[in-house]
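Chemist: Turn this into a model:
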Amino acid sequence: MEYFLKHRHATWLELFFDLVFVSSIGVVTHNLAHTHNNHLTSEQIWLFPLQFIIIWWIWTVHTLFSNRFNHDNRIERIFSLTIMFLMIVMAAFFGDDLFQNYPAFVGFYAVIKLILVFLFFRASNQDQHSVSYARKSGYVILFGTGISAFSIFMETPLREIILVSGILIEMLGIYLVSTRNLEKPKPVHREHLVERIGLSSIILLGESIISLTGTLRSVNWDILSIVAAVTGFIMIGLIWWIYYDSFPVNERIKSMTNGFPMLYSHLFLAMGFVIMANVIRHAILNDLNMNEFRILAITGMSFFYIGKQTVYIVFIPPFRKRMTINTLVCIFITIASTFLPKIEYALVGITIGMLFYTFANFKFILTKDISEYVTKE
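Modeler: All right, here's what the predicted structure looks like:
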């Protein structure tokens, strides 16, 4: 596959990779799905972001490589399939007993990252336009993986801090390599990047539907359960509508040359989707106390807004003020809704807030002239 191929699309293997990514996320999501006497344990809460960011970062590094260097040849296919298999096995260690198998888990994670390092080094020998970028990116990933792997010698909580620190160092290092490098790498392929993020997001929304379906199989049907189920689907539909209706604009943003605002904000978007799926689940089952439901709902909605809006706020100034106002109003409605007497009522209120956000975006934001900031269709 040629990098500058017009109308380039994600390969079938990349779509397969996304499915494995989301299946691994599904295992992590399980941490927030089950309550103990109407409570989530502290271990469930902090294990969720820890495990989530690990899977997301593997997906992100693979996407960074594929966007600039993927030729869809046999060697790259074999290594991508190997990563997918290792991700499936690694996901088997996720859950409350993660640290009972921690060395094995870190071992699988390190091997996956070393394969990605090899792919970047290999690309530096094949692509003369981005030799320095590919090689330095490989070294950054190698360094960060070494720091994360060192966590096996530590005890909690230092173990978790070192594990995540390795990822954060990689995130910062690859960004600096892309933006501060004297040998400027070729720009990100916008159309391909937007498509990869859009496809992974729609699959994550699909997981919300699967979660909704599974929840309905075990619910005790009454009027409040029916209201919560209908409201939950409306919420998912509204999220899809407002997210994807303006999504094609991302492909045309003139100043988005490295893609990092979109890539890194995808972490919040993906986590927001997963958290909101659990918010809907707990509202239908009515199996979570209101204080913890409130935290999940506000966090999930906030993450969704961060993930959805970052690119527009960074690159399209006319959107900034109104998006900020819409978000504050919606978060206020979300907070106020969680003080209603029943958890099902709270979900209805949160959905009304999303309905307002959707209407306000179509009325006050998508009508603005942004021709100065985007290419012609």
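Chemist: only C-alpha atoms for contact and neighbour calcs from this point on.
Modeler: OK.
Chemist: So which residues of the stretch 1-150 of the chain form helices?
Modeler: 12-33, 42-69, 74-91, 102-124, 131-149 (DSSP state H, counting those that start in this stretch).
Chemist: Identify each buried residue in the second one, please.
Modeler: This points to helix 42-69. With burial defined by 16 or more other C-alpha atoms under 10 Å, the residues of helix 42-69 counted as buried are 44, 47-48, 51-69.
Chemist: quick check: angle from it to helix 131-149?
Modeler: 160 degrees (axes from the mean of the first three to the mean of the last three C-alpha atoms, to 10 degrees).
Chemist: Counting by contacts, list what helix 42-69 packs against.
Modeler: helix 12-33, helix 102-124, helix 158-180, helix 190-217, helix 260-285 (3 or more C-alpha pairs under 8 Å, 6 or more residues apart in numbering; DSSP states H and E).
Chemist: tell me how far that helix is from the chain's mean position?
Modeler: 8 Å (C-alpha atoms, centre = their mean, to the nearest Å).
Chemist: likewise stretch 150-161?
Modeler: 25 Å.
Chemist: hmm, back to that, and the helices of the stretch 1-150 of the chain, which is most packed in?
Modeler: helix 131-149 (a mean of 22; mean count of other C-alpha atoms under 10 Å).
Chemist: now the angle from it to helix 158-180?
Modeler: Using the same axes, to 10 degrees: helix 131-149 against helix 158-180 is 170 degrees.
Chemist: Which elements pack onto helix 131-149?
Modeler: helix 102-124, helix 158-180.
Chemist: nearest to Ala336, of those helices?
Modeler: The closest of the helices and strands packed on helix 131-149 to Ala336 is helix 158-180. By C-alpha to C-alpha, the value is 33.8 Å.
Chemist: one more, for comparison:
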Amino acid sequence: MAEATSRIRLRVRMSARPIDEPHRVTSPLELLFDLTFVVAVAAVTAQLAHQIADGHALEGIVPFLQVFFAIWWAWMNFTWFASSYDTDDVIYRLLTMLQMAGVLVLGAGVSAAANDSDYRPVALGYLIMRIGLVAQWLRAGVEDKANRRTALRYAAGIAILQVAWILLALGVMPSSTLLPLFVVLAGLELAVPRWAERASPTNWHPHHIAERYGLFTIILLGESVFAATTGVEGALQNAEISGSFITIAIASLILLFALWWLYFLQPAGEALSDRRHRSYLWGYGHYGIFAALTALGAGLEVAVEQTGHALKASPITVGYAVAIPASVFLALLWAVHAPLVAKPVIPLAMVLSCVALILLSPLAVGWIGVSGVVAAIATACALLIAATITRQATGRLGY
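Modeler: Take a look at the predicted model:
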């Protein structure tokens, strides 16, 4: 029997894909696109870890959130467009490759942005990505007559804001206005989809979107594993194997596994299908979830590193570098899912109790050390899973 082959066409007329398309899954091209973000996320994680270790955690938070917003928003733009208009023809693939090139340039510019507040390389990467994205929306506007106004609104909004980002990166504005202007432009970026889709909503696929977010969550968890491994390698090279080192290594793995488990306890596909109008809160809320996972990777790297040699950062700072991201992840995970379902899988009281335990753990660092703090955080998350599973087994769900 002849082996089936997939024939790729040069051009397929771009039209909105069906919302209820059966068996819609992430394409190999989308998986490849996601992998380009590994470089950018690894770079921003490493920069934050260095700043935490050097005792400059507070100074590093704003640059981290700014650069991560650029990374996250670039991924968001492509993901939601692809859910509606992925034709998988040659033109679409080449324009996606152009956006991937922009992501790599952005990743290369993370160091300059974090260390020298030089956002020109990041802006260049964004420009490259936006050229590909605007071209995709213009193509949709030409070929999908039913949603032409929406597509052209997206193209116009993205292009105009990109000009503003370039002016901001070139330093034509006073330095004292850079942060306020960043906040304003970021807000306008978030407003573009709401404005564009007033003309007509795009046909994003709820199960496809839920899967895409889940896969990106796994990528970020993988980055946290890599960051923790970097700390482990440093300790091994210095022959600094101790009880606290082993405790942190094991607890870090348990913590990351627990967060993965908690994220996938509440499937989002059906909920997004039933409440499409609440997708903005769910989608935008993941900025905090994704940023928290990335920051957690930096915190775990520093926590492992401090077992091998003394750092400028105090032990309580290192403890909170793990506790705060873990708490933010749990709180936002509940917050983005609660509006989508009648009864969240994890009750709010249980989430808040777990968050409280996590945030109190670093206060005991003088008695249990950083390793004990990480172990306590991992234990709290594991107990949250156990309590949730018990409630599910007994049929008790609710707030």
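Chemist: give the contact list for the residue nearest the centre of the second structure.
Modeler: Centroid-nearest residue in the second structure, with C-alpha atoms, centre = their mean: Phe290, separated by 3.0 Å. By C-alpha atoms under 8 Å, 6 or more residues apart in numbering, Phe290 of the second structure lies in contact with 72, 217, 220, 329.
Chemist: Same question for Tyr119 of the second structure.
Modeler: Applying C-alpha under 8 Å, 6+ apart, the residues near Tyr119 of the second structure are 109, 112-113, 169-170.
Chemist: Can you lay out those residues as a markdown table showing distance to Leu138 of the second structure and neighbour count?
Modeler: Formatted as a markdown table, the contacts of Tyr119 of the second structure follow (distance: C-alpha to C-alpha, whole Å; neighbours: other C-alpha atoms under 10 Å):
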| residue | distance to Leu138 of the second structure | neighbour count |
| --- | --- | --- |
| Gly109 | 28 | 23 |
| Ala112 | 33 | 14 |
| Ala113 | 31 | 23 |
| Ala169 | 26 | 20 |
| Leu170 | 27 | 12 |
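Chemist: Now do stretch 201-209 of the first structure: which range of the second structure does it align onto?
Modeler: On the second structure, the counterpart of stretch 201-209 of the first structure by TM-score structural alignment is residues 217-225.
Chemist: next one: stretch 7-19 of the first structure
Modeler: Under TM-score structural alignment, the match for stretch 7-19 of the first structure is residues 23-35.
Chemist: Tell me, how many residues neighbour Thr26 of the second structure?
Modeler: Residues within reach of Thr26 of the second structure, counting by other C-alpha atoms under 10 Å, total 17.
Chemist: pretty sure it contacts Tyr213?
Modeler: No - between Thr26 of the second structure and Tyr213 there is no contact under C-alpha atoms under 8 Å: 10.4 Å.
Chemist: thought Phe79 of the first structure was touching Ile115?
Modeler: Yes - in this structure Phe79 of the first structure lies within contact range of Ile115 using C-alpha under 8 Å: 7.0 Å.
Chemist: Make TSV out of the contacts of Tyr119 of the second structure and add distance to Pro347 of the second structure.
Modeler: Formatted as TSV, those follow (distance: C-alpha to C-alpha, whole Å):
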residue	distance to Pro347 of the second structure
Gly109	41
Ala112	43
Ala113	40
Ala169	44
Leu170	48
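Chemist: show me the contacts for Ile254 of the second structure.
Modeler: Residues near Ile254 of the second structure by C-alpha under 8 Å, 6+ apart: 378, 382.
Chemist: From Tyr92 of the second structure, how far out is it?
Modeler: 40 Å (C-alpha to C-alpha, to the nearest Å).
Chemist: I'd like to know how far Leu158 of the first structure sits from Ile55 of the first structure.
Modeler: Distance check for Leu158 of the first structure against Ile55 of the first structure: by C-alpha to C-alpha, it reads 20 Å.
Chemist: counterpart of Glu301 of the second structure in the first structure?
Modeler: Under the alignment (TM-score structural alignment), Glu301 of the second structure maps onto Arg281 of the first structure.
Chemist: what's the answer for Ile358 of the second structure, then?
Modeler: So, by TM-score structural alignment, Ile358 of the second structure is matched to Thr334.
Chemist: And for Arg153 of the second structure?
Modeler: For Arg153 of the second structure, the residue aligned by TM-score structural alignment is Lys136.
Chemist: Repeat that for Leu133 of the second structure.
Modeler: That one, Leu133 of the second structure, aligns with Leu116 by TM-score structural alignment.
Chemist: mind listing what its match touches?
Modeler: So Leu116 of the first structure contacts 61-62, 138 (C-alpha under 8 Å, 6+ apart).
Chemist: Name the nearest of those relative to Gln100 of the first structure.
Modeler: Within those, distances to Gln100 of the first structure taken as C-alpha to C-alpha reach their minimum at Val61, with 27.2 Å.
Chemist: Spatially nearest residue to the closest one (excluding sequence neighbours)?
Modeler: Leu116 (7.5 Å; C-alpha to C-alpha, 6 or more residues apart in numbering).
Chemist: gap between the one you found and Leu64 of the first structure?
Modeler: Counting by C-alpha to C-alpha - Leu116 of the first structure and Leu64 of the first structure are separated by 10 Å.
Chemist: Can you name the helix or strand that Ala393 of the second structure falls in?
Modeler: helix 365-394 (DSSP states H and E).
Chemist: Can you list the buried residues in that helix?
Modeler: 365, 368-382, 384-385, 388-389, 391.
Chemist: mind checking the SS state of the equivalent of Ile250 of the second structure over in the first structure?
Modeler: Under the alignment (TM-score structural alignment), Ile250 of the second structure maps onto Val230 of the first structure. Judged by DSSP: H, G, I helix; E, B strand; the rest coil, the three-state class of Val230 of the first structure is helix.
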